[in-house]
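A.B. asks: Structure for the following, please:
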Amino acid sequence: MHWIRWTDGDAEHTVRRRSETGMPRPVRVVPADDRLSAATAHRLACEGTALLWRGDFQQARQLLRAMARRIDRKAPAPAPAASPASAFHLHRRAAGHRARVLAKLLVPLGEDHTLGLRRAPDVRAACDEAYGPPRGGGPWAVPLRELLGVIGAHQWRTKGVDIPAIGARIHPHYGVFSPVRGEYVDLVARAPLPAAAHGATAFDLGTGTGVLAAVLAHRGVRHVVATDSNPRATVCAADNMNRLGLTSRVEIATGCGLYPPGRAALIVCNPPWLPAKPNSALEQGVYDPEGTMLHGFLSGLADHLLPGGEGWLIMSDLAEHLGLRSPGELHSAITAAGLHIQDRLTTRPRHRRSTDPADPLHKARAAEVTSLWRLRAVR
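C.D. replies: Just a heads-up that it's a prediction; the model follows:
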């Protein structure tokens, strides 16, 4: 959060600017309304000027879409002979530029999270969930693009995501990775439980919404301890366990790092799949710099497994297809951690981008395979 200032006529105004995505402070701020053209808005935003919207809310949404189209038309295309890694990094740079430019269109939020624009929806409940209840301090200015994400997250939280493996819905919170890609959940639902896991304890590392902990409990695991470094995730997982009536079976552990104390007969981990730096806290469910969580899981697994226990690593090979992880690197890391592969279950992605030839990473996405690696300690 930081302060921004602008002049409207002879009056100077100051307001707090909030952004969950960590966007830099604008070089200047100008008021804007329905008279502003998309071409002018795009030019000003590219120059670093923030546009504080004072007009119609629906018109602001249309302007944001028009700005996005202009950015996308100018996005550089990878050279025909470019490597997958080069194409990925070019795509990431373009996405970062797009996010920075679109974040320059700001809308005003009252101290009570009221959106004071014509034809604006009531966003107070959505903002309370994302930002916390109002604490005073005056009004805010927030990027419209981010506010639309907050509204969408509120809708997902209200509606929930259907999880056939548990016959119920999981309700993701803002800032917590949603289990909309159900193939990895299905892998955990059908993998054979090790004999040692019956009537024993399991760990779910990086639990997020708690969906995999719920699947394990649904399959009969007596006690699941779930961890996550993201405070939003532990609150979300606890909420979902309460909704599902699993609070006596699933323990949400906080402040213990990746692994909770003790050992377990089954340890499940679904780390971020791409070893790259996230552009914001909201991307930490997808990007894991240098594979820190992956290697933390592998290096600690043998010391936390009970005799006869298994570690289940859920990973996509998209990083290999993008040239971000070399072929055989994962196998080498597993061996170096004193582990051997008991089995490997695989599935293909079912999300829309895997079949979209217009996606800049289509070739890699079309070849992607998601795996559940059943690992045991070498004794």
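A.B. asks: From here on, just use CA atoms for contacts and neighbour counts.
C.D. replies: Will do.
A.B. asks: Provide the secondary structure category for residue 262.
C.D. replies: When classified by DSSP: H, G, I helix; E, B strand; the rest coil, residue 262 comes out as coil.
A.B. asks: quick one: residue 20 and residue 281 touch, right?
C.D. replies: Yes. At 7.4 Å, residue 20 counts as touching residue 281 under the criterion of Cα atoms under 8 Å.
A.B. asks: quick one more, to check against the first:
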Amino acid sequence: MTAATPEAQYIHWTENGTDHSALWRSESGMAPPKRIVIADDTTNADTAYRLACEGTALLWKGDFQNARQLLQALARRADHKGSKGKKAKAPKVPATPTEAFHLHRQAQSQRGRTLAMLLVPFEADYSIPLRRAPDVKLACNEAYGRGEHPFAMSLRELLGVIGAHEWRRNGVEIPALGERIHPHYGVFSPVRGEYVALVNEAPLPKNAKLAFDIGVGTGVLSAVLARRGIERVVATDQDQRALSCARENLHNLDLSRQVDLVKTNLFPEGRAPLVVCNPPWVPARPSSPIEHAVYDPDSAMLRGFLGGLKEHLTPGGEGWLILSDLAEHLGLRPREQLMEWIATAGLKVLERHDVRPTHARAADATDPLHAARAAEVTSLWRLAAA
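C.D. replies: As a prediction, this is how the structure comes out:
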């Protein structure tokens, strides 16, 4: 992927009486802003916030560090407005969990659009022509590939690229491996360690020398299975970033010879005595590529896995479904529906291994979805042909 694509889009603005344009980049698919004004160190936060809320983007031409401070000021205003609005419009009857979820997502989306209105320019080599701008060439090359054209994008997205570069460099400690996994930009980080532990501890089917890992992501589950003695793992994903990330991690763990990576939707060809899948847990529309690991409209991947599992299992084989019940507590997918999908697919439940999440949000009483998160359980469902 390079800075120029067949579907290239541009932004246009006027500066000192002269018309300008630049290639537009947005990983979330945000449309190019139609109204753009020049902003610099003299632009105050109240003016910038008003313009951003109105849908006017600010192309920054001042000091880079001042732009970061302005973005923080915009975030404070957005958060203050949100909390004040909630108090002013608090319903007499508390919202249902489903309503709370959709309101929360709506507020997140609006906040994201507002903060994305602060833009920074880039040269073709990913250098930023602003005072005190950091060197982000390596981070951008990791995220986007080789640059070819000057462009502009939101400062908020750039900070996400920089953060992803730090995650990739430092890695995430995986106790089940005693090693670090290094997530790439756009590939979901395995920070929820409880589901990895479930895969590491569940009893393996007898004579399971082959396993399929459906939706490989960073490669963490393939690595766990290989370390547990599975002689060959065939891991699939549709996302080239995920495949590249998994390939690098498996190489670093010296597991490349045990794991074959295949670019395909869901299942590879053939059958296996063990098929593992950790699909997105929440049936909702993602707002950015990385959210595809969490949000899946209409539970498409979950239903696809269950629907195709039986025909990809060897006799006596098992399918391991790793799934949180957060969607159930949010009223988005009842347990009865999951059980119906399992039965309709010609499957039965052999056993279920449960664990409670340990992430910070589960204990954060200020989280709008705290009640659902506090009740959440992550499960490994051991499934077999009925």
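A.B. asks: And residue 113 of structure 2, what's its match in structure 1?
C.D. replies: Residue pairing (TM-score structural alignment): residue 113 of structure 2 is matched to residue 100 of structure 1.
A.B. asks: And for that match, nearest residue in space, chain neighbours not counted?
C.D. replies: Excluding its sequence neighbours, the residue lying closest to residue 100 of structure 1 (Cα to Cα, 6 or more residues apart in numbering) is residue 23, at 6.5 Å.
A.B. asks: Which helix runs longest in structure 2?
C.D. replies: Looking across structure 2 with DSSP state H, the single longest helix is helix 64-88.
A.B. asks: can you give me the strands in the stretch 251-379 of structure 1?
C.D. replies: With strands called from DSSP state E, counting those that start in this stretch, the stretch 251-379 of structure 1 shows them at 264-269, 305-316, 339-347, 370-377.
A.B. asks: between the first one and strand 305-316, how many degrees?
C.D. replies: Strand 264-269 of structure 1 runs at 20 degrees relative to strand 305-316, counting by axes from the mean of the first three to the mean of the last three Cα atoms, to 10 degrees.
A.B. asks: and residue 325 of structure 1, how far is that from residue 257 of structure 1?
C.D. replies: 25 Å (Cα to Cα, to the nearest Å).
A.B. asks: higher neighbour count, those two?
C.D. replies: Neighbour tally, residue 325 of structure 1 and residue 257, criterion other Cα atoms under 10 Å: the higher count belongs to residue 325, 18 against 13.
A.B. asks: What's the separation between the alignment partner in structure 2 of residue 267 of structure 1 and residue 130 of structure 2?
C.D. replies: The alignment partner of residue 267 of structure 1 in structure 2, by TM-score structural alignment, is residue 275. Distance, residue 275 of structure 2 to residue 130 of structure 2, by Cα to Cα: 51 Å.
A.B. asks: what do you get for residue 164 of structure 2?
C.D. replies: Distance of residue 164 of structure 2 to residue 130 of structure 2, computed by Cα to Cα: 22 Å.
A.B. asks: more neighbours, these two?
C.D. replies: residue 164 (24 against 17).
A.B. asks: Show me what that one lines up with in structure 1.
C.D. replies: So, by TM-score structural alignment, residue 164 of structure 2 is matched to residue 153.
A.B. asks: Wait, that match touches residue 173, no?
C.D. replies: Yes. Assessed by Cα under 8 Å, residue 153 of structure 1 is found in contact with residue 173 at 6.6 Å.
A.B. asks: Apart from its neighbours in sequence, what residue is nearest residue 237 of structure 2?
C.D. replies: In this structure, residue 237 of structure 2 finds its nearest non-sequential neighbour in residue 215, 4.7 Å apart by Cα to Cα, 6+ apart.
A.B. asks: quick one: contacts for that neighbour?
C.D. replies: 235, 236, 237, 238, 266, 277, 278, 279 (Cα atoms under 8 Å, 6 or more residues apart in numbering).
A.B. asks: how about it, what's its partner in structure 1?
C.D. replies: Using TM-score structural alignment, residue 215 of structure 2 pairs with residue 206 in structure 1.
A.B. asks: picking that back up, now for the match of residue 113 of structure 2, how many residues are close by?
C.D. replies: 19.
A.B. asks: Now name the helix or strand holding it.
C.D. replies: Assessed by DSSP states H and E, residue 100 of structure 1 sits inside helix 84-102.
A.B. asks: Go through the next helix or strand after that helix and flag the buried ones.
C.D. replies: Following helix 84-102 of structure 1 in sequence order, the next helix or strand is strand 105-109 (DSSP H and E). Using 16 or more other Cα atoms under 10 Å as the test for burial, strand 105-109 of structure 1 gives 105, 106, 107, 108, 109.
A.B. asks: Contacts for strand 105-109 of structure 1 next, please.
C.D. replies: Strand 105-109 of structure 1 is contacted from outside by 45, 50-54, 64, 115-117, 139-145, using Cα under 8 Å, 6+ apart.
A.B. asks: Ok, stretch 175-183 of structure 2 next?
C.D. replies: With contact meaning Cα under 8 Å, 6+ apart, stretch 175-183 of structure 2 is reached by 164, 167-174, 189-190, 196-197, 200, 218, 220, 223-224, 227, 245, 249, 253.
A.B. asks: Buried ones among these?
C.D. replies: Among the contacts of stretch 175-183 of structure 2, those buried by neighbour count (16+ other Cα under 10 Å) are 164, 167-168, 171-172, 174, 189-190, 196-197, 200, 218, 220, 223-224, 227, 245, 249.
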